[in-house]
Every structure is written in structure tokens, then in C-alpha cells.
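In: Sequence plus the predicted model coming up.
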Amino acid sequence: MTQHQGAFLNQHHGAFLNKDGTTHFALWAPDARTVALELGKGDLVHNLYKDHDGWYKATIECAAGTAYRYLINNELHVPDPAARRQLDDVHGWSCVVDQAYPWKTVTWHGRPWHEAIIYELHVGALGGFSKVEEMLPTLAELGITAIELMPLNEFPGERNWGYDGVLLFAPESSYGTPEQLKSLIDSAHALDMMVIVDVVYNHFGPDGNYLGQYAKHFFRTDIKTGWGDAIDFRQQPVRDFFIENALMWILDYRVDGLRIDAAHAIKDKNFLLELSERVRGAVLPSRHVHLVLENEDNAASLLTNGFDAQWNDDGHNVLHHLLTNEHEGYYADFADSPTTKLARCLSEGFIYQGEYTPRGRLRGEISKDLPPTAFVLFLQNHDQVGNRAFGERLIQLADPDALKAAVGLLLLCPMIPLLFMGEEWGCKKPFLFFTDHHDDLAKAVCEGRRKEFESFAKFNDPEMREKIPNPNELATFTQSIPEQHDEEEHSEWREFYKGLIALRHTEIIPRLKGAKSAGVNILEDRALVASWMMGDGQLLRIYINLSIFPVHVTPSWNKARLIFSHQVLSAEYAQGILTPGSILVCIEEDARATEEDITIESLEEPAFALATS
């Protein structure tokens, strides 16, 4: 028996097709008096038998493609919460699926984590699985090594961010079929590109979740979240439900990693440890599988216990403040001494490592001993753009030269970089929060969305809040579709990103394993130099000036090779001046050089030439 088969046979939730033409159905419904299985949209009804652990099960002659649903207590029709495909949105019929697929990339074992250059995208906004598959050669040509798909689970309606999912095992039907998703993944692997799926294990969406009506212990009433009662991970069937979902993505769809959304909302940290252990145990040692957290708690301990990395919101937040001067909401925690905070981020990973934030929250664990690759850095993502009232992107908020300097830092520092769809060509279309709810729920979602911004000065006026797009209007979704035109500005931005990504491939990634911080020196307000001892013993230095004033520096480029610069004029460079909105990146071939050894003349021709005017 292979590891894959063993993991498959240990799954409990859902409908599994057997080789003899039968299908095994299993539903955990400890509070149901009776459960019946309806097949073929009502043509056949089979009673399921309950065991002592609250499971209702049956093995029935049933082919792939058969529609089915459950009848609870002879009155409530529900889909399978672990359906591998859904035919009629979240309230309708589920479908028996044959997971067999003729994979072309049979020898694919993934890529090491330090090679990741991640591109986050929303499948629905880009037109579905097949349309994303068509984009892959363009992303590969850009130099992307991993695509991250925002949640794929079945959600109510035809459009949604994905974080309102209720049927976590079923790929959203409006995006395409399971086979089309597998084709997308197969094509990505053929281009040497990893696929990461964003999964939501901390809550269910507000429409279509029937679990509490027949399995009330799926939730715990003593802990409330922003989405209602917390999920009760003390129950093993509940833990299995989510872990089996993770195994489905890893084994059946052959994805290369998972990004765990809002892990801080999962109060039982032992569940996270069990999840990582079971995922690691289900694949061969030769296969690269990556587990990434979003975690406001900055729980560094998880990054030494089965998880590869965490989204570094601290890094984003301080850079966003430095680029825009915004200081409301969570940016308030980064507006005081932002240069010092950026220095700590670049040298130690997290900014908050157990201290109180200005908003009064004790946050974080010590992270300075973690490698830079334990942190995913980004300037934009779905949250940080879409959670804005009008979904503006940084290109509309920041000085273009300062933004380019920050992009240089993002793509050439040793943290793992993440881009958000469209940023690489200077997309100016917003990415808004969109849903497809109806009636009272639609009204509540719209009102709740606008209420979120009451504390922001710009939205103190109720009339201004009314201008915030209604998430349920179709136009809110269509405005969020990134559309690229053959404009000169788009080409300029794309070449800028492409050049930096190429440098990361040639200069950073080969030296990244074993890299560690060699310290950060603050030059002036909003200007610093960060250094890393790379795995090959060479020293990477990044000088960046995000202020509006020139900054004088003592160059430290003895035997150095300048690999990138932006907004650094040759005459000022010779005088050791960093102009506003500038960055300079070099590698010291002999890291033992001292400040006294440094001479400007030792610089070789840079990969990106210095500006001469």
C-alpha cells in the first residue's frame, strides 16, 4: 500500500467511489434521529445506519456522476458537507466524483520552499480554472514559481471572495469542474510552477451551512468569533473533517501547499500541529509540500513545528505606512517609529514579538532565530487591497519611485515574496469585497461592510459611507476584474518586475538556503541599510530611502557587485548620496571586508545600470 492509498483509506467524511462500482457514503450526524440518502435527484432513497460514534453510513451501487443528498429526520434536505462536487450551489445536490485523473506530470515532486516567488490570484475574477490555465505561460515567463489560489470551496451564489465557503471539499462550480482544476494544476507543474491553495478552517460562511442542525457539537457556544460560534476542534470527527480536506488538496489534486487563513481564530493550536503532522506523514519524503500560516498572533513557535512560513503582515503594514502615511486602523500600530519597526522586520522577521501594540494588544513571539524564508513578504494582497473601502491599489496611493524602491526590497530581500494579481503590470482597477447574497442577508452584509469604516475619519459622514460599493451588486465584482491593455505604462511596470524577478533567480535564490540577518543600520528617518549573510558566505546589502530627502551614507561596497539600483544618479552615487525614493542592492564577494577597505572604484558594472541623468 502506498502512502497516498493509506491516507485515502483513512478518510471518513464524504462519498468514496469503489472499484467494484459501489460508493461508500458517510455522514457524521450524531444529533439526527434518521438519515436517508437520496440518489438521482429523488429517484431512489436509502436509509443509512447509525453506529455508536454518531456516523451514518452505507455502501450502495452508485456510479460517478450520480446526484445525491441527505434527508435528515425525514424533513431537512441537505448537501453532503464533504461533497467533492456540487451540482446546484450550496443548498442543492451533491455529485459522486471519480478522483482518477490522467496526470501528465507524473514525476513532479514540487520545488523547495526557498525557490518560491508567489503570485496570488482570484480564480473567479480571472474567468475560471481554464482561463487561469491559459495565463500560466505568461506567469512562467515573468519568473513566477508558485501561484496561490484564493479559496476554491463552493460558496453561495456565482461570485464571492471565497472566504464565505460552506462546502470545503467541492471546488466552486462557477469556476469549472474538478477535472478543469486538475488540468490547471497539471499545466502549472509542467511549467515547473507550484500551486498553493488558500484554505479556510476557522469558520463557515453565513449561507448554506447545515452542520449545526444535525451535528451541534461541530461548534462550541462558549467561544464566539466574528463569524459566530467557534468550531469545536476538541471533537475528533471535526478535526478529521478539516485534515481530510487538507489531504484531499495534497493527494487528490496534487497541490504543493496550503495557506491556512486566519490561524489565530483557531483556538486549539494542537489541531494545527496534528494537521501538519498528518499532512507530512501522507506524502513521500522526496515530495515538497509547504504549509503557510496567516496568523495575527505572530506565533513563531508554529514555524518550528511543521509550518514553513507565515504571511508577514507586520512587514506589509509598516511598509504601507511608509509609502502612504496612512495611520488609521491597524496601521496605527506601525505609525510610531516606522523606520525602527522596518529595521526590526528586516532583521528579525516579526515586528511585534511579545510587546503591547499602541492599540493595547499583547502580540507575538520571539522570531529572531527563524530564517528569513520563514516569512512571506508582500506589498499588496487580497486582504490589504480588498479590505479598503474602495479597493485602491498602491500604485494609486504611493509615490511611483518610492513604490519601485519598495518593490525592489520585496523581490531582492531574503524573505519569500508574494505579488497580488495585476500589480506586476501596474493595474489600477480596484479589488473590492464582493459577494452574491440575497434578501435580508444581502442587506446585513452591505450594512456590516459600511459599518466597518465608521471609525475612519474619511467615513465619519454617513453619506460618505453610502458610497462604499455594495458587495452584492454585480458591478462591484466586475470592477474587480483586472484588465490589461497594451499601454506603455503597463509594459514599463511589467519589465521592471520581470527584471527584478530575474535577478532573484540568479542572485538571491542560489544563495538563500542558510541565509541569516547580518544587522540593519538606520541611516535617517525612513532610510536604512539591511544586510544578510547569505548561505554561500557572501553579504547581501540593501540600501533604501523612502523619505522625501536625500540621505548621505558611508558606502560599504568593497569588492562589491552592484546588482540593482533605482533612482540613484551616477553623480550622487559617487558622493554616497541616496536620493528620495531610491534603492541600491549589492553583493560583497568577500564578506570579511571592513568599512576601511571600501572604495567606490571597486564596483563592477551593475546588472541594472545607474541613471546618468
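Out: All right, it came through fine.

In: can we go C-alpha only for contacts and neighbour counts from here?
Out: Noted.

In: pull the longest helix from this protein.
Out: Longest helix of the chain, by residue count under DSSP state H: helix 488-503.

In: Tell me which other helices or strands that one touches.
Out: In terms of contacts (3 or more C-alpha pairs under 8 Å, 6 or more residues apart in numbering; DSSP states H and E), helix 488-503 is packed against helix 129-142, helix 400-412.

In: most tightly surrounded among the ones you listed?
Out: Neighbour counts (mean count of other C-alpha atoms under 10 Å) averaged over each of the helices and strands packed on helix 488-503 peak at helix 400-412, with a mean of 22.

In: Off-centre distance for the longest helix of the chain?
Out: A distance of 23 Å separates the centroid of the chain from that of helix 488-503, by C-alpha atoms, centre = their mean, to the nearest Å.

In: which residues are contacting it?
Out: 142-144, 407-408, 411-412, 424-427, 484, 563 (C-alpha atoms under 8 Å, 6 or more residues apart in numbering).

In: before we move on, back to that, the helices and strands packed on helix 488-503 into JSON lines, with extra columns for distance to Asp440?
Out: As requested, those are arranged in JSON lines below (distance: least, C-alpha to C-alpha, whole Å):
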{"stretch": "helix 129-142", "distance to Asp440": "31"}
{"stretch": "helix 400-412", "distance to Asp440": "42"}
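
In: tell me the two of the contacts of helix 488-503 that are most distant?
Out: Greatest spacing in these, by C-alpha to C-alpha: Gln484 and Ile563 (29.6 Å).

In: try this one next to it:
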Amino acid sequence: MSRLWGSTLQPSGETLFRLWAPGRETVTLDVDGLALEMESAEDGWFSALVEAPAGTRYRFRIDEQAVPDPASRSQSGGVHGWSLVTPAEAYPWVHDGWRGRPWTQAVIQEVHVGVAGGFTALIGQLPRLAALGITAIELMPIGAFGGMRNWGYDGVLPFAPAESYGSPDELKALIDAAHGHGLMVLLDVVYNHFGPDGNYLSLYAPDFFHADVDTPWGGAVAVDKPQVAAFFLENALMWLNDYRFDGLRFDAVHAIGNPSFLDWLAHSIRDNVDPERHVHLILENEENDAARLGPDGFDAQWNDDFHNVLHVLLTRESSAYYGDFADGPTERLARCLEQGFIYQGEPSPNHDGRPRGTPSGHLPPFRFVSFLQNHDQIGNRALGERLTQLVDPARLRAATALLLLCPQVPLLFMGDEIGARTPFLFFTDFHDKLADAVREGRRREFAKFEAFSDEAARARIPDPNSEATFAASRPERPADAEEWEDFYRTLLRLRAELIMPRLEKARAVGATMLGEGAVQAAWRLAEGVLLTIIINIGDSVVALPSPPGRLIHEEGRAGDPASFAAWWSAP
């Protein structure tokens, strides 16, 4: 597939520079101080063919304003600095034969590269994660952003790895090393908005956005325009083909509001990657749209319903979106385990009372990614508390056992596996008026919560722009870290031995409420095996039916509060 966006080295040694600037009559290319007027073509494209080897610095000038290439593959001097010409393929891959792993083998650890110390530092953590039983790491967004630190969702140059994380070759070295340990590497990409610092697109390409369609970040991205759609397809293919990521997680696609674009994107990606590779595409989608999930489209969706109902049961919190799950949470958990989504067309109070979701009971459980925590659910708390700070350890262990032995695909957040107590906070590196706006905006956001209803309480919310906020978000090993690691290792070994090999044909048999906070659920796996679980995170003992097979794992005594049990029955 030929590229439309960015700079492309030619076989002749020259470089072709292209920019879509439909809002301008002229564009100047600045190549290491040499200014050249670019040739205009139809549909708003400008181009120039220039002698510019790999490593050449360049940028565009719109009137007197210097701007980076929006499809820059590498930056020098931050998002306001110079873009760099990069070679198409120069990295010497060691594990060149890697083809990935089937989706049914996925056990995912979500990682923030900056908090982990950068691409190179993260390589040192791979052996421990692989030995634990994790089979994939998912990197939070790594596209270049304003400043030196950001929690990932304020990127403005989505093709360029953030300089503070490392170079493009260091990122490739991380992926290469992960493949050597049998780990897939997934990447979270953001195609629904751009951050506030360093986004110049509206200066020369206002048509990149629909100004009349309002979103929390301004005008909606105009993915219905072929030039904009090509921008994101080329970005996805760069990560999958040039960097050899094993899959992508598409952030908040409900904010894109264009299912046709999503279908086109999935099919176009699959048409342009090696069919012998296992390439996985995952959605975050508040719409709970089951039609997007399947072997020819997206492999799975983050199941917020699983998290939200378990969070209500574990913490008793019911504010904001948790209010959608506060009524009858035990029955809702049973529905989630049996059918995937909880909201399948019912009115959702947190979504203005409109119906949300479509029927999902026909989908196999591995179409859903389940989690107890992730960057959103911790980082969007005012004080960034983890469940280890909010929930009794025994009840948390029971919920974790459900997460890891349920046939839905489990996702952990960095630090879960060691029982980290340190927070994961919302952090940025903005300055001046933007820093003030972000700081005060975050404190206003929590004013509706009773715990932060007065100004003194809101002042306790950490300043996102303080370096101390970023530093406090690094997971620290507590005294009982080895106990937690042993716990995770045991459960993931059971998953690898008993569940993964039989997951492809898994189907739910049913789920029932046994009491407040107590649910029994069962799935028929391949070879006719029946997996049955009973979890009780309520306050009362529940009566159990006859043990349905061989007990394979137990937390507490089955049926007691803060208990979990899983049985295995072969035909």
C-alpha cells in the first residue's frame, strides 16, 4: 500500500515530502534551513521531492508559523521542533520468524512506558512478566505529546514515538525482545482526538475536523474524508508492519461516532498485513456494539461492564457511571458472565437515559476483555487509588481469581501482580495558562463528588503538572509482593494448562445468583469439559449445589463471604 502522508525515502536517495493542507494556497518546506515552496496538487495536497537522506531535519511553514509533519516518524526537540526523515527498514530483527500467538492465549498486562522508565528499561521487566504467565503487554499510547511526561491521551503526533520514551529503534528492540520471551506486544492508539499542546492541524487542514460536531475535545475528527481515513490507516499499518506490534487497541471509538469507518479500518488493516501473522484488533466502545466483534473485524472489546459491576460489589461505590450498576449488581454480574455485556439495549442513566448496547449472548467469551483495574479506572479517580487501598485483601483475591480463570480474556494493570499500593495518578507536563486550565479543570471535575465538595478537599487533588505526581505513580513493591506474585503465577498456570487450550470453542452454559454478591456460572469448553465457578463477595454464607466436578482452585471456603471456587468436569 502506497503512503499518502509524511516523508518517504525513495530508491534514488531523495525524499518525497507530502502534506494535506486544503486550507492553504501555499506551503513551504524547510529542510535543515533550506526553504522550498512545495508544489500544489488537487484535493489540497502539497509535495516536494528533495535530496534528503535519513536523519535530515525538516518542517513545514504556514505563513510565518513553523509546524512539524503531522505524520512525522520521529521528532527532534519535541512536538514544536523538527521532524526527521527515517529509513523504511534498518533495524536488524533478531526474532524475524515471530508470527504472534492466537487471541485465545492472551493474558494482557497494561503498561505505561514512561512510568516503566522508557522502552529500554521495560525490556528488563519482560522475563519476570513472562515467567508469571502474562502473554502480552499492552503499551498505553506512545505518540509524541507536549512536554516530557503525559499519561498518554494528549498525543499530537501519532506516528512519532515520544522522545522521552526512547528512539524508534529502541521501541523496535523492546518489541523484538518481547517476542523472544514469547510475549505479544499490543499498542493503544487514539484516533478520536488530539491533545491541546502541539496540534497544528486546524491551522492548515481545518477539514480534518467537523467543527459542527461537538466532542469533549472540540470538533469531531472527520474520518469520513478519504485523506483523514488514510492518515489513520497508515498509522495503524506503520505500527503493525514497520514496528511489528501484534495488535492495536482503539481508544474510545464511540467518540468517533462512525461504525462504517471502523469496519473499513478493520478490513483494510487485515488486507494489508501478512495473513500468516496473528494480528489482534481490540475496541474500547461505550456503545457495546456486538456487531463489530468477530473473526473478520475486531477480535474483542474492553468490557467496562465487567469492571463496573465488580467495582460496585467490591467497594459499594455508586457515584457517576457506577450508578448504572448499583441496582441489582449481583444479577448484573451473572448476566455479564453469561452474556458478556450487561447493557444490551436497556436505558443507561449515565448516558442520558438512552438505550445502550446490543445483544451479545451469541458471542464467545473471548470476545470480551475483562479487568478489575486499568489506567482509566485508577487514573480517573481524584487520588488514583488502587483496589488494594479500597478493598479487603480476601475479597480482592476472590475477584482476581474470577478475572484470571473466567473464559473472558483477562487484562491486568501494571502493579496488580505485586499488590502495589502506590497510586496511578493523572499526570501531564503543561505550562503557563494551559497548566492552570488543566489543574483547575480537574479539580472542578470532582466538585460534584461529596468527598471533594469543598475547596479545601479539592486542593488535595494532586497537581497533574507536578513532576512529583508522575513520580508517585510508579508501582512500588510492597512487603507482600512475593505472595501476590505467587498467587498470580498459580492462577495463570491453571489458565494456561486447562482453559487456554480449550477456549476456542467455549460457550456459556448459564449463570445464576446464589445470594447478594454471590454468583454461580458455567461454560462448556472444547472436548466437552465443563468449567464452573462460584464467587461470593457478599456478606453472607450461601448454600452451594453439589460440587460439579474436580475442584481446581479455591479462595477461602466455597460459599463463605470473600470466597471463590472453580470446578473442572470432563465428560
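Out: Arrived safely, thanks for sending. Fair warning: this is a prediction, and the values are worked out from it, not measured in the lab.

In: on that earlier part again, so the helix or strand just after the longest helix of the first structure corresponds to what in the second structure?
Out: Next helix or strand after helix 488-503 of the first structure toward the C-terminus (DSSP states H and E): helix 509-512. Mapping helix 509-512 of the first structure onto the second structure (TM-score structural alignment) gives residues 500-503.

In: quick one: the helices in the stretch 51-200 of the second structure?
Out: Under the criterion DSSP state H, counting those that start in this stretch, the stretch 51-200 of the second structure contains helices at 113-116, 119-123, 126-132, 168-180.

In: possible to save the ones you listed as CSV with distance to Gly147 of the second structure?
Out: Formatted as CSV, the helices of the stretch 51-200 of the second structure follow (distance: least, C-alpha to C-alpha, whole Å):
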stretch, distance to Gly147 of the second structure
helix 113-116, 12
helix 119-123, 17
helix 126-132, 27
helix 168-180, 18
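
In: just so I know, which of those helices lies nearest Val67 of the second structure?
Out: Closest approach to Val67 of the second structure among the helices of the stretch 51-200 of the second structure is made by helix 168-180 (21.0 Å; C-alpha to C-alpha).

In: In the first structure, what stretch matches the closest one?
Out: The aligned range for helix 168-180 of the second structure in the first structure is 178-190, by TM-score structural alignment.

In: Give me the mean deviation of that stretch from the second structure.
Out: Once the two models are superposed, stretch 178-190 of the first structure sits on average 0.4 Å from its counterpart in the second structure (mean C-alpha distance after the TM-score superposition for the first structure).

In: Return the distance of that stretch from the chain's centre.
Out: Here the centre of stretch 178-190 of the first structure is set off from its chain's centre by 19 Å, with C-alpha atoms, centre = their mean.

In: just to revisit the earlier point, which one's more surrounded, Gln484 and Ile563 of the first structure?
Out: Ile563 (20 against 14; other C-alpha atoms under 10 Å).

In: didn't that one look like it was pressed against Ile587?
Out: Yes. Under the criterion of C-alpha atoms under 8 Å, Ile563 of the first structure makes contact with Ile587 at 7.3 Å.

In: residues near His46 of the first structure, how many?
Out: For His46 of the first structure, the neighbour count with other C-alpha under 10 Å is 14.

In: and the residue in the second structure that it lines up against, how far is that from Leu84 of the second structure?
Out: Here His46 of the first structure is matched to Leu36 in the second structure, going by TM-score structural alignment. Distance from Leu36 of the second structure to Leu84 of the second structure, counting by C-alpha to C-alpha, to the nearest Å: 17 Å.

In: repeat for Arg502 of the second structure
Out: Using C-alpha to C-alpha, Arg502 of the second structure is found at 48 Å from Leu84 of the second structure.

In: thinking again about what came up before, what's the closest of the helices of the stretch 51-200 of the second structure to Val253 of the second structure?
Out: helix 113-116 (22.6 Å).

In: Where does stretch 131-147 of the second structure end up in the first structure?
Out: Residue span in the first structure matched to stretch 131-147 of the second structure, by TM-score structural alignment: 141-157.

In: A strand includes Arg440 of the first structure, no?
Out: For the record, residue 440 of the first structure is Asp, not Arg. No. Per DSSP: H, G, I helix; E, B strand; the rest coil, Asp440 of the first structure lies outside any strand segment and is helix.

In: Relative to Asp256 of the first structure, how far out is it?
Out: In this view, Asp440 of the first structure and Asp256 of the first structure are 39 Å apart by C-alpha to C-alpha.

In: returning to what we had before: now do the longest helix of the first structure against helix 129-142, angle only.
Out: 70 degrees (axes from the mean of the first three to the mean of the last three C-alpha atoms, to 10 degrees).

In: Give me the buried positions along helix 488-503 of the first structure.
Out: Buried positions in helix 488-503 of the first structure, judged by neighbour count with 16 or more other C-alpha atoms under 10 Å: His490, Trp493, Arg494, Phe496, Tyr497, Lys498, Gly499, Leu500, Ile501, Ala502, Leu503.

In: Farthest pair within these?
Out: The largest separation in these, counting by C-alpha to C-alpha, is between His490 and Leu503 at 20.2 Å.

In: Name the nearest of the contacts of helix 488-503 of the first structure relative to Glu133 of the first structure.
Out: Closest to Glu133 of the first structure, out of all of those and judged by C-alpha to C-alpha, is Ile144, at 13.9 Å.

In: ok, the spatially closest residue to that closest one that is not a sequence neighbour - contacts?
Out: Once flanking residues are discounted, Ile144 of the first structure sits nearest to Ile117: 5.4 Å by C-alpha to C-alpha, 6 or more residues apart in numbering. Going by C-alpha under 8 Å, 6+ apart, Ile117 of the first structure touches Gly143, Ile144, Thr145, Ala146, Ile416, Pro417, Leu418.
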